[in-house]
Each structure stands twice: as structure tokens, then as C-alpha cells.
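1. Turn this into a model:
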Amino acid sequence: MELHIETIKEKQKRRKKMRDVITNRYHREKSSFGSSPYNDQSDDDFPRMTEHAIQRSAQRNISREAILAALYYGTKIHRTGRIFFTLRKKDVVKMPELRSFAGTTILMGKDGAIVTAYANENSFSDIKKKSKRRRA
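-> Got it, this is the predicted structure:
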């Protein structure tokens, strides 16, 4: 029974460390999001999200940490006039704290706002198959 309690505490410690790493990196690279990428209703540590993105991330149980992890450690792809950030298994090999977030995909609009978020391990290959241009 004690072994199980230790693993939970270790997991909590790893998650806290991962949050600190993401937050510290986010503060260093804050200017890369553009001129006005933050919501008034949320704290300054998080990019602006549309109402749709807020609703979908809540429905899909995608945490703020998973979104930040995808934005900073994920692969950036430009497709259909939007920017996709997808956190692949390859991206988290050296960071075991982020393994549980593998497959998280963030769709960001041109204005820097997060349009939607979803989790799909195969999203990278699906996004690569999309057209590079928007349809008229």
C-alpha cells in the first residue's frame, strides 16, 4: 500500500516540475505569440482562446498544461491558412513528464487565438495530408 502512495506523490512532483518548466519557458518566449494573444478573462500565462476552444477543451478533458506543452514542445505545421501544433511521441521522448500529453493538437488562427484543441495520436499524418491552401 505504501508503494502506491509513493508513486502518486512522485507523479504529483513530476507534474509540478513539468508545470514549472512550461511556465518558465512560456515567460521567456511570451513575445512569440504576436501583439495581443491573451484573454482578458484568463491569467497572463495563457494564450487567448475562443469560446469554442474553451468549450471543446473542457469537453475533451484537455488541460492547460497539455495545451502549453503542445504549443512549446509540439511540431508546428502551417495548413489551410491555420497553424497546427501537435505533440507527437517523438517530441516527448526526452521529457517523460509530457508523455501523457502525446497526441494533443492545437489549432491556432492567424490572430494568435486558439481555435480548438483535440487529442489524436495520428493527427500529425492527417494534418500533413491537408491542402496547404484554404478552399474558396
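2. from here on, contacts and neighbour counts on C-alpha atoms
-> Will do.
3. need the helices for the chain, in chain order.
-> Residue ranges of the helices in the chain, as given by DSSP state H, are 2-28, 51-59, 64-73, 123-128.
4. Give me whichever of the ones you listed is most buried.
-> The highest mean neighbour count among the helices of the chain, using mean count of other CA atoms under 10 Å, belongs to helix 64-73: a mean of 21.
5. Please name the residues that touch Lys110.
-> Residues in contact with Lys110 (CA atoms under 8 Å, 6 or more residues apart in numbering) are 81-83.
6. if you set the cut-off to 6 Å instead, what comes out?
-> With contact set as CA atoms under 6 Å, 6 or more residues apart in numbering, Lys110 has no partners.
7. Let's see this one next, to set against the first:
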Amino acid sequence: MQTIKNATKKIENVSYSITLTEHSKTRASQRGINEEVIQLALCYGKEIFKQGLVFIAVQSKALPETISGKLRKKLNNLVLVLAGDSDSIITCYKNNHSIKYINRKINYLA
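-> I've put the predicted structure just below:
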């Protein structure tokens, strides 16, 4: 597992480091998602807790204007899936209707 340096997410004044699983490194590489994009997604994405996982979905309207157009395009509709019991990214993908899709999932897996 690879630890992303300086990728911290503050939740109630608690910081933690995020690690990438081998699967997420492979998928990120295939999809052209680099560490900078992942760090920004962790900062500006919307957290959704479903099925014992944490989905972080990024929409362009939630991004500040200071982010460049090229980077904004990479971030738009990006979804990171984090393990609910650890600080590791399981996978990442892009989906145009990500929040709607995630919200339709059942709350818990059997």
C-alpha cells in the first residue's frame, strides 16, 4: 500500500493519512487520476456513507474558482471509494450521475 503524503482530511479536528490499495493505484493509473487530483477530491468532495463504505463524490459546482479548468475537468464527477473501517482508498472512478447513483444504493450489504 502506498501512503499519499499530505493527503489529510479533517473531520471534527482529526487528521488522518490516506493509503492507496494496489487495486486503487491500478485503477487511478488506468483512468489518468494522479495524487494531486485525489488530494483535491478528498478536500472538496461530498462524503456519503453507504454499505459500510465512504464514497467521496466531487461535483464541479463544489470546487472553488481558483482551480484551473484542466484540473476542474479531471475532478468533475470523480468518485473515491474508501474502506469504512480504515483509511484506505479501495477504488476510484468517474460517473456523471454519481451522487444520484450512490444515494440509490441500499444502506447495508447483506
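8. re earlier: let me have the helices of the first structure in CSV, adding distance to Gly103 of the first structure as columns.
-> Below are the helices of the first structure laid out as CSV (distance: least, CA to CA, whole Å):
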stretch, distance to Gly103 of the first structure
helix 2-28, 17
helix 51-59, 14
helix 64-73, 9
helix 123-128, 7
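9. out of the ones you listed, which comes closest to Leu107 of the first structure?
-> helix 51-59 (8.9 Å; CA to CA).
10. From the contact counts, what lies against that closest one?
-> strand 114-119 (3 or more CA pairs under 6 Å, 6 or more residues apart in numbering; DSSP states H and E).
11. Would you mind listing the outside residues contacting the strand it packs on?
-> With contacts defined as CA under 6 Å, 6+ apart, strand 114-119 of the first structure is touched by 49-50, 53, 57, 103-108.
12. Kindly recompute the last result at 8 Å.
-> Strand 114-119 of the first structure is contacted by residues 47-50, 52-54, 56-57, 60, 62, 67, 103-109 when judged by CA under 8 Å, 6+ apart.
13. Now the residue nearest in space to the middle of the second structure. Nearest residue, chain neighbours left out?
-> Taking CA atoms, centre = their mean, the centroid of the second structure lies closest to Leu80, which sits 2.7 Å from it. Using CA to CA, 6 or more residues apart in numbering and skipping the chain neighbours, the partner closest in space to Leu80 of the second structure is Cys92 (4.4 Å).
14. what do you get for Ile99 of the second structure?
-> The shortest distance from Ile99 of the second structure to any non-neighbouring residue, by CA to CA, 6+ apart, is to Ala57 (6.6 Å).
15. Val81 of the second structure and Leu71 of the second structure: what is the separation?
-> According to CA to CA, to the nearest Å, Val81 of the second structure and Leu71 of the second structure sit 20 Å apart.
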